[in-house]
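Q: Sequence and computational prediction follow.
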Amino acid sequence: MIRYDALDALPVRAALPALDDALETHGTAVLVAPPGTGKTTLVPLALAGLLGEAPARRVVVAEPRRIAARAAARRMAWLLGERTGDSVGYTVRGERVVGRRTRVEVVTTGVLLQRLQRDQELAGVDVVVLDECHERHLDADTAAAFLWDVRQLLRPGLRLVAASATTDAEGWARLLGGAPVVEAHGAAHEVEVVWAPPRRPSPAPARAGGAPGRSHGPGVDPALPAHVASVVRRALAERAGDVLCFLPGVGEIARVAGLLGDLEGVEVLQVHGRAPAAVQDAVLTPGRRRRVVLATSVAESSLTVPGVRVVVDSGLAREPRVDHARGLSTLTTVRASRAAARQRAGRAGREAPGVVYRCWSQAEDARLPRFPSPEIKVADLTAFALQAACWGDPEASGLALLDPPPGGGMAAARSVLAAVGAVDSAGRVTERGAVLARLGLHPRLGRALLDAAPLVGAERAAEVVALLSEEAPREYGDDLASALRAARRGGDAYAARWRAEVRRLRAVAGEAVRAHGGSGGAGLPEDGAVGLVAALAFPERVARADGGSFLMVSGTRAEVAEGSGLRGAPWIAVAVADRPAGGRHARVRLGAAVDEGIARRAAGALLTERDEVHWGDGDVVARRVERLGAVELAVRPLRDAGPGLVRAALVEGLRREGFGLLRWSPQAGVVRQRLAFLRRHLGEPWPDVSDDALHARLAEWLEPELSRARRRADLARIDAGEALGRLLPWASGQAARFDELAPERITVPSGSRVRIDYSDPERPVLAVKLQEMFGLRESPAVAGVPLLVHLLSPAGRPAAVTADLASFWRDGYRAVRAELRGRYPKHPWPEDPASAEPTRHTTARLGR
């Protein structure tokens, strides 16, 4: 019997006429309805004609999570007074509760994508409702793009509804071809906000869209669980009703639950995607005792937890991130968006006035991002790229997406797909890729299942892939083989889901074994089989022990925890890893011990043998190296390295250690300084002899000596000055003027040939005894540049510096004369130096 009293109480009923009109007129609509208005339950029933207000239609409702899909179907069945599987059913991965009379089917967005790939027309479906589209999950964005294509090209009559409590309504309306926006105004009760920040500021987690971080509590202040638990106790003492507490992940939920374990007369429930079905059901029905429900973001939307009057919000959420540099995908703790905070707070006002305790300050609230980060911008795009390729748009350039996929992320995704044989060189999906897309697995895991089954057996391959497809409980440990045995023994909810997934995958694996004409798995020990499956899934993460850590073939270093069962293994295959904040290396969360044979087999595409010649330890190093990616397997000296490789190594040495490797006579150094002076003041055609310029013109001035050299000692025999002579402007004829324009020495009035110091190309220096310059009225110049004259005492010590000799004779000489003639009486000190005879001798010698 239909529960009309409950249906009539849902505020979204008032918006149904406008929604029907929008769908009748445009075929698409954006429904914006606050939490608790009935958009997830009443709207699909009405669109399906199950309430007698519309023609009979078949409606598919897509939810982002399995727990939400089950809960929505059960709630709708209850409103109709039926069992799930009659008029309303659901399908999630590994579970289908649908009957012949089913008119409303609730599915996860992943299931919807699989259906679209199998049947692009969605035959028999009249309306698709994309619920909670504000969360911007990648599957939901992809499904919306595919559905728009179906409507535009194949089935104009297919009706589409994008529904959410808080969303970018205008963006979705544009995406759906100018769809009308229908708003339902809820009768939500007032929710008081209480700011409850910790006494000391917590380290800030990543902002939405920030850098990759750790899973299992990345960026979470260790003191946060204690603070949240204290706020929950405060809320229990100050307010009536059940408490719904939002935390970022399973680990934080478990820690807060432990801190609340001594509460009397209060039931503490833990709700997340891995929670047992019995616990999920218990949360969705009124309790006999007062309850504290600790939940992840799964409780933000689609789930109504009865009895809740109080929300405690940690202000944190988990979002996927991909670190392309390290090849790691992980979950990162970020500040929850303002949209998420509104959703969470709204849970307190579903049934009566309520209160939300926010574990951050009001000042921080203003800095929160408006919406969650779209997964397409920050997550691993491998599965998305395969979906797009199967859809016939490998670049995803023609898909109707709110945000285009980042170019770097798509390039990385296509690289992975090519490596597993899912796409060809043009990015088009292969037959193998089409099979992988239908498995409902990440392409990496699909590849491991298909390729490992003939080698290790269908059962083992299915078991390991099922274990890798959903994060295992932390207590299972980081050794994949041990975790597999724990799953087999386990009686928890995870183990039950794991066994169901094994059954699903076993059939696919069995087909792969039969295609290879054997039973598979003969003679391979179980731990080796586990490692082979993991290595086939993540070949670039095969790693060898190296100096206390492991070096992956991708080049990333990783560490295992103290006490890990993986310590001491010579090789491992890393299945799950993250990047600790501030850590030097990645951290292994789940891996399997393998041997070198398995490593070579799994990562064979990365196996190379080549001659490597480079500059190292101050000389040319030539060797033949066998590598598995970044890991050196074998090294042998190379006696006959190619001349080109040797030359490149010598050039590398010159760049790293400088041209001091060559033989620089004093004369050669002076030649370089003279050329630098002419370049500075005259420019072309005089050459630039800076290090960068000389490196750029090595072939012009250092050949053929460089090509004949084989090692450092050969470089040391090359006369740099002679080689530099090749850069002189011979073609223009200016080279003949080199000694004229930048002479090494000039003749001073005394007749001496004095060397010019060109070490400062801006102003060369002439250091000469003062008496030798008598009679010279103007400063000497080279290439039109006056020399800076250092006038020396008879003992060769600096007495004066001038660039204007005439001015010095007139204004400065008298003081110098007064100081020096008493010290050097045997030398001439004329009154008028500008007209005196220059000399290199003393007065006595002059007299003779």
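A: Noted; the coordinates are in hand.
Q: C-alpha from now on. contacts and neighbour counts both.
A: Noted.
Q: Show me where the stretch 201-350 of the chain has its helices.
A: Using DSSP state H, counting those that start in this stretch, the helices found in the stretch 201-350 of the chain span residues 224-238, 250-259, 277-283, 338-346.
Q: Relative to Val312, tell me which of the ones you listed wins on proximity.
A: With C-alpha to C-alpha, the closest approach to Val312 among the helices of the stretch 201-350 of the chain belongs to helix 224-238: 6.6 Å.
Q: Is Cys245 in contact with Arg309, as I believe?
A: No: the criterion here is C-alpha atoms under 8 Å, and Cys245 misses it with Arg309 at 11.2 Å.
Q: Presented hereafter is structure B, for comparison with structure A:
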Amino acid sequence: MIRADLLDQLPVRSALPALRSALDADGAAVLVAPPGTGKTTLVPLVLAGLLDADAPARRVVVAEPRRIAARAAARRMAWLLGEKVGERVGYTVRGERVVGPRTCVEVVTTGVLLQRLQRDQELTGIDAVMLDEVHERHLDADTVAAFLCDVREALRPELKLVAASATTDAEGWAQLLGGAPVVEAAGVSYPVDVVWAPPPRPVRPPHGMRVDPALLSHVAATVRRALAEHTGDVLCFLPGVGEIARVAGQLGALGDVDVLQVHGRAPAAVQDAVLSAGARRRVVLATAVAESSLTVPGVRIVVDAGLAREPRVDHARGLSALTTVRASRAAGAQRAGRAGREAPGVVYRCWDEAEDGRLTRFPAPEIKVADLTAFALQVAVWGGPEASGLALLDAPPGGAMAAARSVLTAIGAVDPASGRATERGTRLARLGLHPRLGRALLDAAPAVGARRAAEAVALLSEEPPREYGDDLGGALRAARRGADGYGARWRQEVRRLSGLVEQPAQRQEGPGRRQEGPARRQEGPGDASDDRVAGLVAALAFPERVARRSGGSYLMVSGTRADIGDGSALRHADWVAVAVADRPVGAGHARVRLAAVVDEEVARRAAASLYSEGDEVAWAGGELVARNVTRLGAVELAVRPLKKAAPGLVREALLEGLRREGLGLLRWDRDAEALRQRLAYVHRHVGEPWPDVSDEGLHARVDDWLEPELSTARRRADLGRIDAGQALKRLLPWAGGVAARFDELAPERLEVPSGSRIRVDYSDPQQPVLAVKLQEMFGLEETPRLAGVPVLVHLLSPAGRPAAVTADLASFWRDGYLAVRADLRGRYPKHPWPEDPAAAEPTRYTNARLRR
């Protein structure tokens, strides 16, 4: 029996007429409705016609960003209809499908909908799609929205599309859907008081997955304070499962208060308990899943740690993982609003009020920060390898897309020339796995059996709990024994993956793999067998992270170094395949979180595209080192000295030495240094065709000035014999006779009125300096100019010390000379100090010498 009284109370009901009108007129709409208004539960039932006996039944798909939210939404809608899940309302998440022949509303995760679109672009039989919580900007949701826009434009203009958001940031989505109307539903919210509760002492900022234990202790203390100061249930937001477990442990037993943990890994029974009002008071420790996707009844208090987890990719080290960041102001507002859903409430924010204004407005869209390998494969299968024609709120970063295409090309998923998906790529895209894991499943199954391969891949598709350890083989055995929620999900995923590859099929050949005979016999259970399977799967999934022990750490074939914990069973392995790693604060090496033992044969097989053998000449330790090297990426497998290296290799190594250690490796005498300074001066003030003689400029034109000396050099000592001054003269603009003006524009010496030829100092390229005795400049009123710039004249005393500095001699003789004369004539009476220096005879001699 339909619970009409509850449905009538949902605030979103007032927006339904406008939503119907928008869909009738435009076929698409953006629905903005705060959490708790019923947008997730009432709107799909209305779209499907399940609340109107006279309306024709329509099939509606609702896409949620998380599995826990999809199940909860389906259960809530079924309950409102007075039915069980699987009748007119069902759900599908990865590895679990609860639908029936009468199902009209199906709640799915965005990942499931993405797979469905790839199999059936027309979504045959579906009348409307509702994308829920689009403001969270998950990558799968953005991708699904883009694909659905394509479907509506090219194949099914009658398909209705609703983008539902819990925030008012809806204009971008409206434009994306072709100018669709924005329909707003007013929420019923109660006032929420804000209590600023920063830690009593400074805590370290989050880094990677690390959160300062002092902050978690403070959060636990704040929960206890909130329980004492207010009534009602407490909803506490923490960044991840580990932090939830630690705070739960610090809370311990709270008497008549239940402590519940809700996150994507929580057992279904716990999730159900959280979503139902209880007889006892509760503290619910939750990740961001409770921000907008779930309604937790009874909550009057929110404690917010102020942290969130976002994906990040370290392309330089080949590492991708979640990282802990400060939550955005939008997330903070969503979390605080949970306290005012049913009555006035309070939020305790575990940071300082002044800090709040420095937070980002919105969380970073995943497409801007996440690993884009899976996204790139999806768009390649869809038919647009560059993603340039897709309706996306944010374009994918070019560097991340290039890195993704490189991975896909290496595993044979896309054609390197066209960028389009291969047959193998299409199969990988339909596995519901990251392409790396899909490659491992397809390529390992023929060697170790579908079931064994699926077990290891399932372990990598959802990272196992930390207590399983860092040894992937050991974690595999722990999952097989495990009676916890993770073990149950793992077994379910193993069944799903096994079914995808157990059917007879031709062996999938990856790039660089040798053709093998029939699949090896599947081995039975056993530690050694588990270790071999885990190692093969991890190496196939992450070939660039295969690593060999080297100097106390492990060197990955990508060039990244990694450390393994002292107590690890992996510590003394010669080779490992690293599945999960991060980089601790201030550490130069990565830290292995999950890896498996492999041997060199597996390493070579998995990373075959990185295998090479050849002569190498490098600049190392200040000298040339010539070797013949067999390597797997950065890992050297075999090295032999090379007696006679190719001249081209030697030349490149010498150039590398010059780049690293500088052009000082050449022979620079005083004249060469002066020539370079003169050239730099003319280039600065005249420009082309005078050459740029900076380090960068000289490296860029090395062929023009260091040949043929460089081609005949064979070692560091040979560089020291090259006369840099003679080589630099090759850069003078001899064509057209322009070089003949060099001594005019930047002469090495200037003749002064006394007849002396004084060296000009060009060490400052902005203005040349002429240091000359003051008496030798008598009679010269106009300051010399070089390349249009007045010379900075250092007028020296008879002892050679600066008496005055000027770039305007006429002004000096007029205004400054008398003071200098008064100061120095008593100290140097043997030298001339005329009253009128402009009319005096210049001289380099004393008065006595002049009288002779």
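A: All right, it came through fine. All figures in this text were calculated on a predicted structure; none of them were measured in a lab.
Q: TM-score for these two?
A: Here the superposed chains carry a TM-score of 0.86, computed using TM-score structural alignment, normalised by the length of structure 1; 817 aligned residues with a C-alpha RMSD of 4.0 Å.
Q: Which one of the helices of the stretch 201-350 of structure 1 lies nearest to Gly604 of structure 1?
A: Taking C-alpha to C-alpha, helix 250-259 is the member of these nearest to Gly604 of structure 1, at 37.3 Å.
Q: For the stretch 551-700 of structure 2, which segments count as helices?
A: Counting by DSSP H, counting those that start in this stretch, the stretch 551-700 of structure 2 has helices at residues 600-606, 647-661, 670-685, 695-700.
Q: Flag every buried residue along the helix or strand just after the shortest one.
A: Using DSSP states H and E, the next helix or strand after helix 695-700 of structure 2 towards the C-terminus is helix 702-705. Counting neighbours by 16 or more other C-alpha atoms under 10 Å, one finds that the buried residues in helix 702-705 of structure 2 are Trp705.
Q: Just after helix 702-705 of structure 2, pick out the following helix or strand.
A: Scanning forward in sequence from helix 702-705 of structure 2 by DSSP H and E, the next helix or strand is helix 709-712.
Q: helices or strands next to that next one in the packing?
A: Other helices and strands packing on helix 709-712 of structure 2, by 3 or more C-alpha pairs under 8 Å, 6 or more residues apart in numbering; DSSP states H and E, are helix 647-661.
Q: Next, report how far the helix it packs on is displaced from the centre of its chain.
A: From the chain centre to the centre of helix 647-661 of structure 2 is a distance of 33 Å (C-alpha atoms, centre = their mean, to the nearest Å).
Q: picking up where we left off before, can you tell which of the helices of the stretch 201-350 of structure 1 is closest to Ile376 of structure 1?
A: With C-alpha to C-alpha as the measure, helix 338-346 is the member of those nearest Ile376 of structure 1 (18.2 Å).
Q: what's the average distance of that closest one to structure 2?
A: Its aligned residues in structure 2 lie a mean 2.7 Å from helix 338-346 of structure 1 after superposition (mean C-alpha distance after the TM-score superposition for structure 1).
Q: Contacts made by that helix with the rest, please.
A: Helix 338-346 of structure 1 has contacts (C-alpha atoms under 8 Å, 6 or more residues apart in numbering) with 35, 165-167, 188, 191, 246, 299-301, 311, 313, 315, 355-356, 365, 368-372.
Q: In structure 2, which residues correspond to that helix?
A: Mapping helix 338-346 of structure 1 onto structure 2 (TM-score structural alignment) gives residues 329-337.
Q: buried set for that stretch?
A: Buried positions in stretch 329-337 of structure 2, judged by neighbour count with 16+ other C-alpha under 10 Å: Arg329, Ala330, Ala331, Gly332, Gln334, Arg335, Ala336, Gly337.
Q: same question, stretch 644-656 of structure 1
A: Buried residues in stretch 644-656 of structure 1 (16+ other C-alpha under 10 Å): Leu645, Val646, Arg647, Ala648, Ala649, Leu650, Val651, Glu652, Gly653, Leu654.
Q: With stretch 555-572 of structure 1 instead?
A: For stretch 555-572 of structure 1, by 16+ other C-alpha under 10 Å, it's Gly555, Thr556, Arg557, Ala558, Glu559, Val560, Gly565, Leu566, Arg567, Trp571, Ile572.
Q: doesn't Phe550 make contact with the third one?
A: Translated: Arg557 of structure 1. Yes: Arg557 of structure 1 is in contact with Phe550 according to C-alpha under 8 Å; the separation is 5.6 Å.
Q: helix/strand/coil for Pro394 of structure 1?
A: Assigned by DSSP: H, G, I helix; E, B strand; the rest coil, the conformation of Pro394 of structure 1 is coil.
Q: Aligned to it, what sits in structure 2?
A: Pro394 of structure 1 maps onto Pro385 in structure 2, by TM-score structural alignment.
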